[in-house]
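Visitor: Return a 3D structure for these sequence lines:
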Amino acid sequence: MLIYDELTAAERALWDAFPEGRWVDLRTGVPEEDDPATGAEWGAGRTVRAEVVAALLLGGGPARPGGVAALRLAGARITGALDLAGAEIGSPVWLRGCRLEQPVSLHAATTRTVHITAGRVPGVDAGLARVEGHLDLTGSVLETGSLTLVNAQVTGELRLNGARITAPGRWGVFAGGLAMGGGVYCREGFFTRGGVRLVGAQLPGGLFMRGARLESPQGEALVADRADASAVELSDGFRATGTVRLRGARIADLLTLDGATLDGTGTALFGVGMQVGTLDFGLATKPSGTVDLRGATVTALHDRAGSWPDEVRLDGFVYGSLHSEATPGRENVNRRLAWLRRNPGYAPQPYEQLAACYRQAGHDDDARRVLLAKQRHRRTTLNVPGRVWGRLLDATVGYGALDRRHPVVRVSPGRRRLAPHDGGRRRRHPHPEQELNATTGSMRLTAVTLDCASPPALAALYGTATGLDLDERSTGDFAAPTSTPPGRGCRPWAPYGPSRSPSRNGGGSCSTRPGARSA
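Guide: Purely as a prediction, here's the structure:
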């Protein structure tokens, strides 16, 4: 029980000012003397016990009709533990330039706006709290503790601009399940030694960390897995020493890393399965670790050539449009293909996605170049016969991806020529067995006929590459595979004369016969 006559002069001034919400300013006006870093030296004239503050906030202070009660205190040294866990606080709190010697507990409390600005406090625990208003720690230093907001609800804004948190543990801000009504602002020099954890957070007002520095060298600098935000700003000098994790996050509008630096070793950005409106990936420097975008979905991607690391995981990455520095068309395609090759191993989906993006933009020639590059990359994963056969197709018809018409390659001892179908009707040729058809969309070979010195050897090579068997009726003059695996769309070999083409009915075969030239 507090007795008014036993309060110090500073405490009586605060007690009398509380009913009307007046400021009690104990600062001297000399910056060096008012710095909370030197607050341990402040004497009794600037000291207020935490139990006096708690008594006022819990309704123990005097009431004054017509006044709006609020606790406003500046330049004070607050001794003891300010424990308001589970309390219902009906008055807003302003502590400006104060030094609190022990952590503040608002665990499971219900309170109005709380401002602890430009001060020093060992830590703040507001887990499960409900703040009807803003939670403001602008410019404060949490020197030996962390900010805990697990499953807390803040109807206003969370302001951490210029705050510095040096937590001894893994997390500087521990706020999984945080539900915000407004934005989270960590700008203007915000620094934390220890990660920022926002797993499953609801951030309809956005997360803004422009120029922030997060240091967690042995772990995650920012974890916002499954967070739901309107926008996330990690730009203009943002620096993360540790992994930035956004797995399964949903960002309705903009995720920007323009001018950011990602120093995480191993994985710099882990964005598996995230859904983003616009991704601006214009980093200040190349990341030191991997960027993992597997299964991510982006409506529009903006990037720079120097923003991507040596390894980028793109399998399953879907984007609606691409925007980058202005470069000539062919050079831009080459850069995009080099980007795809940073994906470890061979995966067809990144090529198909890039081709679809070009096709949607009306750049059909660029789309075909991408699909040709896909086949060339796939060829590197085949066995020796498969690679040989792939090179043969590449050299003759470019896997059928280079011409939007259906080309027919005719090979004869005296000449070689490439001609399209004529109005959908195939012309008669002296040697109809010497034809090679390739369709652009599916790149399906319907017939291959080659002149060579040893037909059985070449047919066997083709069979090894495709899994087909050599027909038992093959001879030294003419050889062909006999059948095809399910789904290949080719028909068995059958003898035919000059008037029967092996691909007349849309079936497919590969046949060889001796000749002076080979294709």
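
Visitor: contacts and neighbour counts: CA atoms only from here.
Guide: OK.

Visitor: any idea where the helices of this structure begin and end?
Guide: Under the criterion DSSP state H, helices of the chain are mapped to 9-17, 31-34, 50-57, 329-340, 348-360, 364-379, 384-397, 455-466.

Visitor: I'd like to know which of those lies nearest to A249.
Guide: Smallest distance to A249 across those (C-alpha to C-alpha): 21.3 Å, for helix 348-360.

Visitor: what's the angle from that closest one to helix 329-340?
Guide: 160 degrees (axes from the mean of the first three to the mean of the last three C-alpha atoms, to 10 degrees).

Visitor: What residues of helix 348-360 count as buried?
Guide: P350, Y351, Q353, L354, A355, A356, C357, Y358 (16 or more other C-alpha atoms under 10 Å).

Visitor: thinking again about what came up before, now distance to G90 too, for the helices of the chain, in CSV please.
Guide: Formatted as CSV, the helices of the chain follow (distance: least, C-alpha to C-alpha, whole Å):
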stretch, distance to G90
helix 9-17, 16
helix 31-34, 30
helix 50-57, 7
helix 329-340, 57
helix 348-360, 56
helix 364-379, 64
helix 384-397, 76
helix 455-466, 78
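
Visitor: between those helices, which gets nearest to Y319?
Guide: Here helix 348-360 is closest among these (C-alpha to C-alpha), at 7.6 Å.

Visitor: W171 and T241, how far apart?
Guide: 13 Å (C-alpha to C-alpha, to the nearest Å).

Visitor: Likewise for D16?
Guide: Counting by C-alpha to C-alpha, the gap from D16 to T241 is 48 Å.

Visitor: which of the two has more neighbours?
Guide: T241 (25 against 15; other C-alpha atoms under 10 Å).

Visitor: To compare with the earlier structure, here is another sequence to fold:
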Amino acid sequence: MEPVDLTPVERRVWRAFPTGTPVDLRDGADDDPENGAAWGPGRTVRAEVLRKLLLRPLVDGDVAALRLTGARIVGVLSAYYATVEHPVRLSACHFEEAPMLFGARLRRLNLSESYLPGLDAGGVRMDTALRLTDCRIPGELRLIGARLSDALFLERARLGREDGPGGEVLQLSHSTIERDLVGDALVVHGEVLLDGASVSGRVKLDGAVIANPGGPSLYADNLTVGSDVIATRARFDGEVNLRGATIPGLLVFTQARLSSLRATSAAIGEVWLREGRVDGEANLLRGAFGLLHVPPGALRGTVWLDGLTYGTLAPRLPAKVRIAMLERDAEGYVPHAYEQLAAAYRQAGDDRAARNVQLAKQRRLRRTRPWYARLWGLLQDVTVGYGFRPVWAAAWLGGLLAAGAAAFGSHPPEPLKAGEHPPFNALFYTLDLMLPIIDFGQEKAFKPSGGYQWLSYGLVIGGWVLATTIAAGVSRTINRQ
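Guide: Coordinates of the predicted model:
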């Protein structure tokens, strides 16, 4: 039975409801829902009338549904903790006040293309998808603790005000979405909250723009995703926080731009920053990634890498390019970062690059030591490259041997005892001086004088130094292996 106080347009909606017949009130004059406040009585429907329809009980054989387009809805559409058994589509409508759906259970809700000052749907239960495609919501969209049995669609929606205070505009904290969260080309002027949320499918934010200067743009602390997070060509003005997030598939920031990134203790299958960049800090402490695709220049600010693990590092670049990034770590010398990078090169079969990383690690460590330790480290570096450059030791030994043999060959030293010495051999005499564990009988039989005596001292010292540094380098290599 119809209420007697209905307006003509409300009566039309009331009569269409039992059969689910669509009612389209658009007239083509000005159908932009954002300008809906100027729509006249012929397009105005009271929220209390819609509420009465939504709360009507099901009737056997009924196919009732509310399908209304292009209406100006006045008053508050309130369904606190109500159960709505009928599908609801209020598309391209202008809501003068924010609907209140806190704790409600709905079968289906489609508000696509509508203008809403805000929406309070915290704790809402949806049996199917929630569609907010192309919506304009200058206030807060509250879906904290929502349970959606299907997907949430936010494509091309515009949330918050560009000249507004920012703050928590899209609130999805601790929500559960059984399929995908789709927000391609979504524009948010404020913060998006996804902390503690669970999305069984994908989070898709291709081309999205989320701007909250001076604060977090995306706060997804402990977010759990079933497959991927795709944010190709997205822009995040404000920190992207993925601390403790679990993303078994892909995290794609291809061609995206981020103010800063925090992914501490996150577990992610693959991270892609191809043609993307992080202008500020990139905090990856204790993260665990299967693949990390970071091209040169992708991380432009300070990095935090201690405890970060990854199986593969791409693209394949010379070690010096990657080492330069490690030098920008906010904590200074981080041994684990060098070891992880060396391990990635070894896994890729590039042992030479791995040795270069290990050498860079020792050089970086040297800068943290006292002056005397730095001096000893510099000697090991110059002579044998901390054991990673054994050819250098051979070159030093060969050079000293050639110099000593040439000098003593042109001016042989006098024998200690005339008639009781072997024939002089400049090469083996130099070897006797340089190698303390080898005795060819030359050093004991001949004694240089003058400047050649000082040369012999230099060769003895050089031999001891080279022998010691080589032993230290070999020992370090064995310990690594």
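
Visitor: burial measure for R26 of structure 2, as a count.
Guide: 17.

Visitor: what do you get for the one 4 residues further on?
Guide: Around D30 of structure 2 sit 12 other residues, with neighbours defined as other C-alpha under 10 Å.

Visitor: Could you tell me where stretch 350-362 of structure 2 falls in structure 1?
Guide: Counting by TM-score structural alignment, stretch 350-362 of structure 2 pairs with residues 363-375 of structure 1.

Visitor: Would you mind pulling the contact partners of the matching stretch?
Guide: 330, 333, 337, 348, 351-352, 354-359, 398-399, 401-402 (C-alpha atoms under 8 Å, 6 or more residues apart in numbering).

Visitor: same question, stretch 18-36 of structure 2
Guide: 12-13, 16, 42-43, 62-72, 92-94, 113-115, 136.

Visitor: Please report how far the counterpart of P287 of structure 1 in structure 2 lies from T128 of structure 2.
Guide: Matched to structure 2 by TM-score structural alignment, P287 of structure 1 sits across from V278. Going from V278 of structure 2 to T128 of structure 2 by C-alpha to C-alpha gives 37 Å.

Visitor: Who has more neighbours out of the two?
Guide: Ranked by neighbour count (other C-alpha under 10 Å), V278 of structure 2 and T128 place V278 first, with 23 against 19.

Visitor: Check whether the more buried one really touches Q255, as I assumed.
Guide: No - using C-alpha atoms under 8 Å, V278 of structure 2 is not in contact with Q255; the gap is 10.7 Å.

Visitor: if I look at the two, which residues touch both of them?
Guide: Joint contacts of V278 of structure 2 and Q255 (C-alpha under 8 Å, 6+ apart) do not exist.

Visitor: wait, what's in contact with the spatially most central residue of structure 1?
Guide: For structure 1, the residue sitting closest to the mean C-alpha position, by C-alpha atoms, centre = their mean, is G271 at 3.5 Å. Counting by C-alpha under 8 Å, 6+ apart, G271 of structure 1 touches R245, L246, R247, G248, A249, V291, D292, L293, R294, A296.

Visitor: okay, now the residue mapped onto I89 of structure 1 from structure 2: neighbour count?
Guide: When structure 2 is aligned by TM-score structural alignment, I89 of structure 1 is paired with V84. A total of 22 residues lie near V84 of structure 2 under the criterion other C-alpha under 10 Å.

Visitor: how about the residue lying closest to V84 of structure 2 once chain neighbours are set aside, what does it touch?
Guide: Setting aside the residues directly before and after it, V84 of structure 2 is nearest to L106 in space (C-alpha to C-alpha, 6 or more residues apart in numbering), at 4.9 Å. By C-alpha under 8 Å, 6+ apart, L106 of structure 2 lies in contact with T83, V84, E85, H86, P87, V124, R125, M126, D127.

Visitor: any chance of these in JSON lines, plus distance to F408 of structure 2?
Guide: Formatted as JSON lines, the contacts of L106 of structure 2 follow (distance: C-alpha to C-alpha, whole Å):
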{"residue": "T83", "distance to F408 of structure 2": "104"}
{"residue": "V84", "distance to F408 of structure 2": "104"}
{"residue": "E85", "distance to F408 of structure 2": "105"}
{"residue": "H86", "distance to F408 of structure 2": "106"}
{"residue": "P87", "distance to F408 of structure 2": "103"}
{"residue": "V124", "distance to F408 of structure 2": "94"}
{"residue": "R125", "distance to F408 of structure 2": "95"}
{"residue": "M126", "distance to F408 of structure 2": "95"}
{"residue": "D127", "distance to F408 of structure 2": "96"}
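
Visitor: Would you write out the PyMOL command that picks the buried residues out of those residues?
Guide: Selection of buried members from the contacts of L106 of structure 2 for PyMOL, criterion 16+ other C-alpha under 10 Å:
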select buried, resi 83+84+85+86+87+124+125+126
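
Visitor: Specify which member of the contacts of L106 of structure 2 is nearest to G301 of structure 2.
Guide: Nearest to G301 of structure 2 among these, with distances taken as C-alpha to C-alpha, is V124, at 40.9 Å.

Visitor: Can you find the partner of that closest one in structure 1?
Guide: For V124 of structure 2, the residue aligned by TM-score structural alignment is A129.

Visitor: So its match sits against S105, correct?
Guide: No - at 9.8 Å, A129 of structure 1 does not count as touching S105 under the criterion of C-alpha under 8 Å.

Visitor: Show the contacting residues for the residue nearest to G277 of structure 1 when sequence neighbours are not counted.
Guide: In this structure, G277 of structure 1 finds its nearest non-sequential neighbour in D253, 4.6 Å apart by C-alpha to C-alpha, 6+ apart. Taking C-alpha under 8 Å, 6+ apart, we find D253 of structure 1 in contact with S230, A231, V276, G277, T278.
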